[in-house]
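Enquirer: task: produce atomic coordinates for the following.
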Amino acid sequence: MTQQQTAPEKLWLSGNEALALGAHEASVRVASGYPGTPSTEILENVVNYAEIYTEWAPNEKVGLEVAIGASFAGVRALATMKHVGLNVAADPLFTASYTGVRGGLVIVVADDPSMYSSQNEQDSRNYAWAAKLPMLEPSDPAEAKEMLKQAYRLSEQFDTPVLLRSCTRVSHVKGVVTAGAIEAPALTPGLEKLPAKLVMLPANARARRVAVAERQRQLGEFAETFSANRVEEGDGKIGFIAAGTSYLYVKEAFPEAAILKLGMVNPLPEKLIRDFAAGVDKLYIVEDLDPFLETQIKALGIACTGKEVIPAIGELSPAIVRRAITGEAAADLFAPVELPPRPPNMCAGCPHRGLFYNLNRLKVYVSGDIGCYTLGFLPPLSAMDTCVCMGASIGMAHGMDKALGEEGRGKVVAVIGDSTFLHTGINGLINSVYNRGCSTVIILDNRITGMTGQQPNPASGTTIGYDPAPTIDFPELCRAIGVKHVRTVNPHEIEATYQVLKEEIERPEVSVVITRFPCVLTVEEKKRRKYPFHTVVDNCTGCTMCLRLGCPAINWQPLTPAEAEAMGKKEKQRGYSLINEDMCIGCGQCLALCKFDAISEGEEKG
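Expert: Below is the predicted model of the structure:
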């Protein structure tokens, strides 16, 4: 009697959860990266697999360097980041293409078409082409898991780092994923001296450049038979070439059409593409963002239509693809649902709010940075004037300082979060001190990486697994760099913070102000006893001073003249401010602004 086999386990996973499972099944041993939507949850799930050492790095460059080192030590390694993070990691990425690997090395990069949470709409496929690296692109969670495992096999087979491109729709959508077997490691961990391969002096690098060219040739041949590159037969009149989520959009919009689905988008299978193109009357290239596939296919002399009709800006959808090609969307296609607007806003009780209120009062030019505090540019705070990339605020403020000279003294400040300062802001501060700048740098220390979901960082005191870790001392770090004047304030104390800012902005040399108070969403802050404030309606004069904070817990209640008279208000009072006590956490910022005793502390909130 034969023993009945157990059916493979079916799981309902997001793309990021599936990638973490893929890392587990691929026997990855080291994973490092930096949080950034839509990639964040990959490492947040990888850490649940005890056999994988997992860490948050201070930035993506360090994360990739950690993974490269682990690969050189003979284990499979993973680096994760979002598309703009790949810019930070580009330096080691391009040279790792020359060195190759020992243990498999995969870099997962998550793009963000339509910029749901990003400052640009970068297409990471261009990095694969420029760095001469293979890139795989899954279309759903199940493919994401399997392609990650395939990526490790390719990495070791062809002695190369491999890029895997996800995107918002793949990372955050849920799908059925089949759990698989855990692969045996290809190598025994250990160090092997290979200086000709791993030391990129010019003489060695020139030899490795030839090896990269040969690798590209071999990968091009491999792409022709790679199982993830497949033709799906159709009616032959119209054909599509697509990869990733664009493939799914085409399948929904044109279910009867022939499709060449590319799982490897660099290098391309030239013969497969030529054969497919010859079998259809009209060929369309459908892809999000840049004409990456289209440009290369046209360079092969193949007639095709792409960005002439397919939008190059924003995220595609089945309806957009259908309308672009036929001029109308089919009635049975799912069209985007109009949702009520939900303007972004800092949380009720956010410690950053008091700072930006004061910066608005001071009328300074604010060189901003990437983080949830970037919302300080919105009215009514309206206190951020630039924002380019992570860590740029300090260097930009220094540049303004040098450009304006004495005329600009006391007019420019740099604002940067704690995690962003550790990411790439420290070098900017070193530069300002070294080159005798006069900027005031404000470090917003809320003890966490708030923007991406409260991940710990080197200043938080815990690791990704919430084990205790050394905590960066920002005042001592700044003094070690050479900053003579470093002051720490509680940003909820509005007047005290205002006075410190005023003094430091007028100082004729670099100074640092650290605003320190935990993010309201940290575990510790959630446990703090809270005494929400409430409105003493009879005392409110409708002056609207408290509304200048932009706190979502304070709402304006309009009054008609008759209502104002009934409430005993002045005839011209248009309304009053009302605190939502369910949202209020009792930070006290509004209390500091009210001059009419219209705000009072309430009872403890459970």
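Enquirer: please make it C-alpha for all contacts and neighbour counts, starting now.
Expert: OK.
Enquirer: need the contact list for the most centrally placed residue in the chain.
Expert: With the centre of the chain defined as its mean C-alpha position, the nearest residue by Cα atoms, centre = their mean is residue 36, 2.5 Å away. The contact partners of residue 36, taken as Cα atoms under 8 Å, 6 or more residues apart in numbering, are 81, 82, 85, 452.
Enquirer: my read is that the last one contacts residue 37, right?
Expert: Yes: in this structure, residue 452 is within contact of residue 37 by Cα atoms under 8 Å, at 6.4 Å.
Enquirer: residue boundaries of the helices in the stretch 251-400 of the chain?
Expert: 270-278, 292-299, 318-326, 351-362, 392-404 (DSSP state H, counting those that start in this stretch).
Enquirer: can you tell me which of these comes nearest to residue 591?
Expert: Between residue 591 and those, the tightest spacing by Cα to Cα is seen for helix 351-362, at 11.6 Å.
Enquirer: now do the closest one: everything it contacts.
Expert: Under the criterion Cα under 8 Å, 6+ apart, residues 346, 366, 373, 376, 381-383, 444, 446, 491-494, 497-498, 502, 515, 517-520, 548-551, 589 lie in contact with helix 351-362.
Enquirer: let's see this one next to it:
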Amino acid sequence: MNHPTAPFRRILSGDEAVALAAHDAQLTLGTGYPGTPSTEILESLHSLGGRAQWSPNEKVALEVGIGVAFGGGRALVTMKHVGLNVAADPLFTVAYTGVRGALVIVSADDPGMASSQNEQDNRRYAIAAGIPMLEPGDSQEAYNFTLLAIELSERWNIPVLLRMTTRVCHSKTIVETPGYPVPPAPPAGYVRDVPARVMIPAYARPAHHKLRAKLAQIAAWNEREGPLAVVPGSDTLGVITSGVSFQYVREALPQASVLKLGLTYPLPLELMRTFAIAHTRTLVIEEGDPYLADSARAAGIPVEANAEIFRFGELNVARVRRMEAGDLTPEPKPVPGKPPELCHGCPHRTVFTALRDLGCIVSGDIGCYSLGVLPPFLAMDTLVCMGASIGVGLGLRHTLPVEEARRVVSVIGDSTFVHSGITGLVEMVYNPPPTGHLLLILDNGTTAMTGLQEHPGTGRTLDHASTGKFVFENVIRAMGIPDVHVVDPTRDPAAFTELVKTSLDSGRLSVIIARRNCLLAAGAIKQYEKCPEGSTHEQ
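Expert: Below is the predicted model of the structure:
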């Protein structure tokens, strides 16, 4: 691979900068599940010649990354903020086991919910799991902090969380790479260490003590030489901040002294204390939860936190000025834009038209088909998280009066079904409602919502090369559901509507796979299938 030997400047997004750093560090493997705003990291890594792959979901991606790091390699695992919920089980335990190589986990948070169902603040995960966390504020820091995360992970044999946000992921700023190659990872190889890697209670108890000792060492390092910056200014006004909030603070409050934190868990509390008491007034400016402010005040550091109204959405220069002035007047509502809609000609339109016309109670899921909730369809009644459509639909079937229960349909997309729908289907077989149930899998041959990525059901890898294919109908029939129908809903919309009605009336467990390629991906899919790179194996 080509690695930099002289400083090189370029304009990159934060996602591209993370990918470049991973490439320059000779990453062993990048894994993840596509989710805005993190998707472009692995795509960019692949375009640079690095090794990257999509996993069925974030939990599997992290587990693969853990295996890489157990073997002495360097792993990068990417996901959006809600994806870390899916990966939380291995996340908490790998903090105990530690790693032998490097394990960097990217959580791309979405303040303001540009493309998400919540705006949770994943800085809380670093505290709960006990793993160090870095927060870049622009593309240069995204590059630098990715390299630092690898360094810290290898130094302390601990996973590191790189917490980004939508603005950092997608904004482009200048990145300068170093004029020397990044030190390579030691040769990979397995070193047996059962007490460190097997988390039965007898080994997990001492592992927890070791974890806390590591965090104490990292906290001391952060106090001495951590990645922070102090911008001198007024003795009257000081600001403690991190991430992209720093950019807004510098423009909104140019007179203020600023302490910008880079490693935000464990925090350099004594440096924060020294900074705060040196100023007449010290504000904490941060997006989302008052994590920095709560931590400072819990340690007895005199700071002012964001008012509650600024906890929602992204910050900007005007909002930071309002924070400093204590302006709590209601904020103007944003001008509504054109609402999103399913593409004209999208096969999902036929499905939602049928569900609307039949008066179904629709338990929905995460994907572009979530737009079925909007006009002209208004054909979705619940949406919780990826894979929830099946469980929620079953719960409704178990609860509602018979005539209402027979109208309940679960709707899930192809990528989402692979991600977290299979266990719901097991529940459907294991605990069938008295009225039966109908599951609709909308198979458009791609992960459309995040930019037309591949998934196991397409039979193609991240680079679109042929690989083993997960065939939905084969697996569903093998699970004991005899009523499995594979149809193109657009060929005969009336017949499709009748099939849905017949399935609802049958009182049996039924699955309809509505299969037609996404219009945006159809041309590319034909090309991939015409020129496969390797063989396709169905399983």
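Enquirer: distance to residue 558 of structure 1 and mean neighbour count added to the helices of the stretch 251-400 of structure 1, as a markdown table?
Expert: Compiled in a markdown table, the helices of the stretch 251-400 of structure 1 are given as follows (distance: least, Cα to Cα, whole Å; neighbours: other Cα atoms under 10 Å):
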| stretch | distance to residue 558 of structure 1 | mean neighbour count |
| --- | --- | --- |
| helix 270-278 | 65 | 16 |
| helix 292-299 | 54 | 16 |
| helix 318-326 | 42 | 19 |
| helix 351-362 | 24 | 22 |
| helix 392-404 | 40 | 22 |
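Enquirer: mind putting the ones you listed in TSV, distance to residue 31 of structure 1 included?
Expert: Listed next are those as TSV, based on distance: least, Cα to Cα, whole Å:
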stretch	distance to residue 31 of structure 1
helix 270-278	34
helix 292-299	29
helix 318-326	35
helix 351-362	32
helix 392-404	27
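Enquirer: ok, the spatially closest residue to residue 231 of structure 2 that is not a sequence neighbour - contacts?
Expert: Counting by Cα to Cα, 6 or more residues apart in numbering, the nearest residue to residue 231 of structure 2 once its immediate chain neighbours are dropped is residue 258, at 4.9 Å. Contact criterion Cα under 8 Å, 6+ apart gives 229, 230, 231, 232, 233, 238, 239, 240, 241 as the residues in contact with residue 258 of structure 2.
Enquirer: the second one against residue 257, yeah?
Expert: I take that to be residue 230 of structure 2. Yes: between residue 230 of structure 2 and residue 257 there is a contact at 7.4 Å, judged by Cα under 8 Å.
Enquirer: comparing these two, which shows the higher neighbour count?
Expert: Here residue 230 of structure 2 and residue 257 are set side by side on neighbour count (other Cα atoms under 10 Å), and the busier one is residue 257, at 23 against 13.
Enquirer: quick one: residue 266 of structure 1 from residue 134 of structure 1, how far?
Expert: Taking Cα to Cα, to the nearest Å as the criterion, residue 266 of structure 1 is separated from residue 134 of structure 1 by 5 Å.
Enquirer: neighbour count winner among those two?
Expert: Under the neighbour definition other Cα under 10 Å, residue 266 of structure 1 and residue 134 were set side by side, and residue 134 has more, 29 against 25.
Enquirer: where's that one relative to residue 109 of structure 1, distance?
Expert: Counting by Cα to Cα - residue 134 of structure 1 and residue 109 of structure 1 are separated by 13 Å.
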